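Enquirer: Next come a sequence and a model predicted from it.
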Amino acid sequence: MTAEADVLTGVLDEWKAAVDAREPARVAGSFTEDAVFQGLHPYSVGRAGVAEYYASQPLGLTADYRVLETRRLAEDVVLGYVNVDFGFTDRPVLPVTLGVVLRRVDGTWLIAHYQVSRR
């Protein structure tokens, strides 16, 4: 695994754990203060919008991901491209592709840009 993939999986493992535990504030903690967030609804900027988005998700939502590509864009910036399967208790899995840009802020890697598209 590359250093970039290690960075990406470290951030996404925390994101996944928070999504699976239905802890919207914890999910938002994986993002920068000024993150641009585009789920399957209108976009938002900042952690409050991320927390609101995940608070509106149904109970039992889970996220399973697989890294497809990573790129180091700068010393403190990593691009990630992943497949994510969002699972539900009452409907079929929703397969999406997720593009993220991670930025190192005060030594911590966080999601600065998040954009989902349906597969």
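Expert: Good, I have the coordinates.
Enquirer: For the rest of this, base every contact and every neighbour count on C-alpha atoms.
Expert: OK.
Enquirer: what packs against the helix or strand hosting V84?
Expert: V84 is part of strand 77-87 when elements are defined by DSSP states H and E. The contact analysis (3 or more Cα pairs under 8 Å, 6 or more residues apart in numbering; DSSP states H and E) places strand 77-87 against helix 3-20, strand 62-74, strand 94-105.
Enquirer: at 7 Å what do you get?
Expert: strand 62-74, strand 94-105 (3 or more Cα pairs under 7 Å, 6 or more residues apart in numbering; DSSP states H and E).
Enquirer: okay, pairing it with this:
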Amino acid sequence: MVLEDVMDRWKAAVDAHDPEGVAAVFTEDAIFQGLKPYGVGKAAVAAYYDSQPLGLKAEYKVLETRRLAEEITLGYLSVDFSFVDRPPITVTLGVIVRGDLIAHYQVSRLD
């Protein structure tokens, strides 16, 4: 499935603390909203993940997926981010995948 393939590449780069690798999973004009102010494009994604602590790991579970068009997939996921020196956090993540790249990424913390 396209969504899992994309998210597996994202996870591998996050787990490896490879900001450029994470950015490679996004479109050039991706709208990116982590837990900090939003950014647009690969450079914003790379900067965000470069600022994350070493040892950060991500585990995701797909909750819902919808095919919006031939090359467009909507995904709604639960993601557990674990850290070396503090408790993990759980977020919900909405993504829009265009082709095999993330075009929109929106994190929400529900607690």
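Expert: Done, it's in. Fair warning: this is a prediction, and the values are worked out from it, not measured in the lab.
Enquirer: quick one on the thing from earlier: deepest-packed of the helices and strands packed on strand 77-87 of structure 1, please.
Expert: Highest mean neighbour count of these: strand 94-105, a mean of 19 (counted as mean count of other Cα atoms under 10 Å).
Enquirer: what comes into contact with that strand?
Expert: Residues from elsewhere that reach strand 94-105 of structure 1, judged by Cα atoms under 7 Å, 6 or more residues apart in numbering: 76-87, 109-119.
Enquirer: so the strand holding V84 of structure 1 corresponds to what in structure 2?
Expert: The aligned range for strand 77-87 of structure 1 in structure 2 is 72-82, by TM-score structural alignment.
Enquirer: With stretch 49-66 of structure 1 instead?
Expert: Using TM-score structural alignment, stretch 49-66 of structure 1 pairs with 44-61 in structure 2.
Enquirer: now the aligned residue in structure 2 for A28 of structure 1: how far from V6 of structure 2?
Expert: Structural alignment (TM-score structural alignment) places A28 of structure 1 against A23 in structure 2. For A23 of structure 2, the distance to V6 of structure 2 (Cα to Cα, to the nearest Å) stands at 12 Å.
Enquirer: what residue of structure 2 matches up with K16 of structure 1?
Expert: Aligning on TM-score structural alignment places K16 of structure 1 opposite K11 in structure 2.
Enquirer: the residue most distant from the middle of structure 1, which is it?
Expert: Outermost residue of structure 1 with respect to the C-alpha centroid, by Cα atoms, centre = their mean, is D90; its distance is 22.7 Å.
Enquirer: measure that one to G39 of structure 1 for me?
Expert: 20 Å.
Enquirer: what's the answer for L12 of structure 1, then?
Expert: To G39 of structure 1, L12 of structure 1 is 15 Å away according to Cα to Cα.
Enquirer: Could you check which of these two is surrounded by more residues?
Expert: The neighbour comparison of L12 of structure 1 against G39 (other Cα atoms under 10 Å) goes to L12, with 24 against 16.
Enquirer: follow-up on the earlier one: what's near enough to touch the match of K16 of structure 1?
Expert: K11 of structure 2 touches A58, counting by Cα under 7 Å, 6+ apart.
Enquirer: If we use 8 Å, what do you get?
Expert: K57, A58, E59 (Cα atoms under 8 Å, 6 or more residues apart in numbering).
Enquirer: Name the nearest residue to the first one, ignoring sequence neighbours.
Expert: Right, K57 of structure 2. D15 (4.7 Å; Cα to Cα, 6 or more residues apart in numbering).
Enquirer: I am finished for the moment; much appreciated.
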